[in-house]
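Colleague: Sequence plus the predicted model coming up.
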Amino acid sequence: MNTKLSQLTIIFLALGAFVTGTSEFVVSGILELISLEMGVSISIAGQLITIYSLSYAFGALFLVMLTSTFDRKKILLYAIFTFIVGNFIAFLSYNFIMLLLSRIIMGMSGGLYIVVATNYAAQLASPKRKGSAIATVITGFTVSLVFGVPIGTFLAGYFDWHYIFLIIAFGTILLLMGLYKLLPSIKGNQALSLKQQVNIIKDRRVLTGLMTTITWILGYTLVFAYVAPLLSSTANLSIEMTSIALFVLGTFAFVGSRFGGYAVDRWGPNHTITVSLIVHIVALFILTFTQHSTIGVFITFAVWGIATWTTTPAKQYYLVSLKPQSSETVLSFNTALMNIGMMMGSALGGVIITYINITNLSWIAGLFVFTSLIFIKYSFYLDKNITNKPTTS
């Protein structure tokens, strides 16, 4: 496959990450509309994000393991097809159980897709551009925050929210046809044994690094999953203004994801992750005071977005550097645990807003991100000790 065709294929793979990300996060912006139509509370509706994240984690970890020996092109195309079916079910859903089922289907297929697509991108790229290819697919997921979620939220102000999933389905059909034509066949690989995978997790540097993933994204999702009801109750923002706030957040999330790659190359994972987490914590605590002002929300969201997603590529770089020979497995764990963190964040957020005022979400989220800072600093400490340990002849 020539270079230009490979680059085009990688872009298509990134578009797949975009649509799966849009389906995952768009619910955050239309939570109140779903709650009203389905006759459930906001906290119950928020579990649509919880179940998606759990299903995504299952797909990213267990379905990847179960299908590892099969032709990767077939698995990727089957994953996309299943994702399309899930979106059609969401469009046709007339009750909460049916909508919940659609989220399970979309989540499992989306999780399988993102891991296979990331691996595909790495194999299609030249050795010197493997990192850039992986980053492109990840950026597709981040761009869903920039355009997918705000546009979906905005459209929900004018059309029935069901049509958002219909649009995603038809867009993904075009993507499926493109990838069918472009993707070369890649044979499956021998899966790592359970013992080999356990040995990876037993490395305390990797374990604490993965705990950072859970607590970091938990803190982020705690606020993000309930951002629409939060802003409507504090700053009195309409759904249109909420979509603009999400656009600001997503734009700076995109900037952060690109800056994170540059920063980790220039300053290393230790400084990049540490600084970005500190800024993330500060932004969440400040949001407690700025959430009552439209301008304050926009400014805080800008800082929050860039800090949060600067962490992502830097943390993935760090985890891969710990186990370069098992990078796909480590990234699979990271993707799965990231979505478990999202699941925990949306579930805990539902409990918090049921028993505590919703205005407390941001500072509570800040405490979880602070926990992630402790985990990653301990991981860096362990890694430094191993690196500096003198070797014996």
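Modeller: The structure has been received and is ready for your questions.

Colleague: switch to C-alpha atoms for all contacts and neighbour counts from now on
Modeller: Fine.

Colleague: for this structure, which helix is longest?
Modeller: Using DSSP state H to define each element, the chain has its longest helix at helix 239-290.

Colleague: Pull out the buried residues from the helix or strand that it is followed by.
Modeller: With elements assigned by DSSP states H and E, the helix or strand that comes after helix 239-290 is helix 294-322. Neighbour counts over helix 294-322 (16 or more other C-alpha atoms under 10 Å) mark 294, 296-320, 322 as buried.

Colleague: Counting by contacts, list what helix 294-322 packs against.
Modeller: helix 204-224, helix 239-290, helix 327-355 (3 or more C-alpha pairs under 8 Å, 6 or more residues apart in numbering; DSSP states H and E).

Colleague: Report the inter-axis angle for the second one versus helix 294-322.
Modeller: I take that to be helix 239-290. Inter-element angle recorded for helix 239-290 and helix 294-322: 80 degrees (by axes from the mean of the first three to the mean of the last three C-alpha atoms, to 10 degrees).

Colleague: List the residues that contact Asn334.
Modeller: By C-alpha atoms under 8 Å, 6 or more residues apart in numbering, the contact list for Asn334 reads Leu210, Thr213, Gln316.

Colleague: Against Leu92, how distant is it?
Modeller: Look at Asn334 and Leu92: by C-alpha to C-alpha, to the nearest Å, they are 33 Å apart.

Colleague: Comparison target below:
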Amino acid sequence: MDMRVIPLALGAFAIGTDSFVVAGILPEIAQSLNVSIEAAGQLITAYAVSYAIMTPVMAALTSHWSRRLVLGCGLAIFTAGNVMTAVLADFGLILASRVIAGLGGAIYMPAASAVAVMLVPPEARGRALAIVMAGLSGATALGAPLGTLVGNVGSWRATMWVVATLGVLATLAIATLLPAIAATARLTLRERLSPLRDARVLLTLATTLLVLTGLYTVYSYISIVFARATAGRGEVLAMLIAVWGAAAVVGNIAAGALTDRFGSRLVLNVAIVIVGIDFAFLSLSSAALSASILALLVWGACGWGMLVPQQHRLVSIAPALAPILLSLNAATIYVAVAISGVFGAVMLQLIEPHELGMAGAVLIFSGLAASEWAHRLIRPLKATQRMDAVGQKTMARDTTCDELR
């Protein structure tokens, strides 16, 4: 693996820590700002909406910039947003600061995935994407639990200072370790959204949307979903998030190697089925600490394990459009996060917190149906591509034989 991918993963670690740490300190934020947990949960939604909307917009606006400049600017804006979150006192202004932090993430993450693909040969794309995604999953194993612990022992504002510090360190790593990479082709926003007219792309993104909405419906309110197992103790919640994150790192890296070997369909469908079953029984497993640990291990490994084959599938549909397709997938992930915060808040008015897993499972299995539908459309294209490749090889062989004669 090209070691130049590592700085990209460091930036993803900072972005990932911010994405996941707020869920672990929601009770502290709500109490400090004198708002309900459901209202505090909209801090997650504000970040996610900004990320989702601005990803294709900023990709179009920055397409003529060098990739290192894009990555550096994204991290700088992300850091500034987190500093604002740490120092502001008004809830409305804090919501706005989360929008700014989300904008930074929207600039950085799609560019990081696209650069990773550019740095390696086609047969290593799955592993390169897995390394970048391991930065995100590593944040769940280390950054988010650490931030949760800091927030529970000290102050949630201290947690946001930790996230801002990670942003500064990642910016320095990108500036000093990543080589200069030329700008990509300049495309308008309409051109960047044009792949959405392709049913294969649309259904693949629908898979991301449905599965991630199901997963984040639980994660957004993880502090109360697992309240029976943690007894409200912040250090126990931090431990559970660390378990989940460690499994995510393993599942993420394993998915990269497995996808390169077996293709995206098998890895993707197995991961979705297993995590769907896990969520269906979450109302039972979240009652006890030992069962919760097992549930989170499965969730982390399979929930994160489906992201790499999803990206690989998109790139395989149109390799020349990899940066655009990956930015659309990144935007879709955060559309899912935004929807899940609102969906979870609504469901909490109807069911008990520990029952959110069942609601998530319905969405996850709907994503499996979308995945298979996408495969049925992609399969004829792959067959045609194989036939074209065989034809080209045959023509080249015949030409060589004629020259020898």
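Modeller: Ah, there it is. Computed from a prediction, not measured in an experiment: that's the story for all the values here.

Colleague: List the TM-score for the superposed pair.
Modeller: Put the two chains on top of each other and the TM-score (TM-score structural alignment, normalised by the length of structure 1) is 0.92; 388 aligned residues with a C-alpha RMSD of 2.3 Å.

Colleague: quick revisit: how about the helices and strands packed on helix 294-322 of structure 1, which one is nearest Leu179 of structure 1?
Modeller: helix 327-355 (21.6 Å; C-alpha to C-alpha).

Colleague: rewinding a little: deepest of the helices and strands packed on helix 294-322 of structure 1, which one?
Modeller: helix 204-224 (a mean of 25; mean count of other C-alpha atoms under 10 Å).

Colleague: That one vs helix 294-322, what angle?
Modeller: Using the same axes, to 10 degrees: helix 204-224 of structure 1 against helix 294-322 is 160 degrees.

Colleague: quick one: stretch 209-227 of structure 2 aligns where in structure 1?
Modeller: Per TM-score structural alignment, the counterpart of stretch 209-227 of structure 2 in structure 1 is residues 214-232.

Colleague: actually stretch 81-90 of structure 2, not the one I typed
Modeller: Using TM-score structural alignment, the partner range for stretch 81-90 of structure 2 is residues 86-95.

Colleague: List the buried residues in the matching stretch.
Modeller: Result for stretch 86-95 of structure 1 [16+ other C-alpha under 10 Å]: buried residues Gly86, Asn87, Phe88, Ile89, Ala90, Phe91, Leu92, Ser93.

Colleague: now swap in stretch 142-161 of structure 1 and tell me
Modeller: Within stretch 142-161 of structure 1, the residues that count as buried by 16+ other C-alpha under 10 Å are 142-156, 161.

Colleague: Contacts for that stretch, please.
Modeller: 18-19, 21-22, 25-26, 29-30, 33-34, 164, 239-240, 242-244, 246-251, 253-254, 257.

Colleague: Next: stretch 282-296 of structure 1.
Modeller: Residues contacting stretch 282-296 of structure 1 (C-alpha under 8 Å, 6+ apart): 231, 234-235, 237, 297, 300-301, 303-304, 359-363, 365-366.

Colleague: for stretch 346-359 of structure 1, same thing?
Modeller: 42-44, 46-47, 49-50, 218, 221-223, 225-226, 230, 234, 288, 361.

Colleague: Could you verify my assumption that Asn82 of structure 2 touches Trp161?
Modeller: Yes - Asn82 of structure 2 lies in contact with Trp161 (C-alpha atoms under 8 Å); the separation is 7.1 Å.
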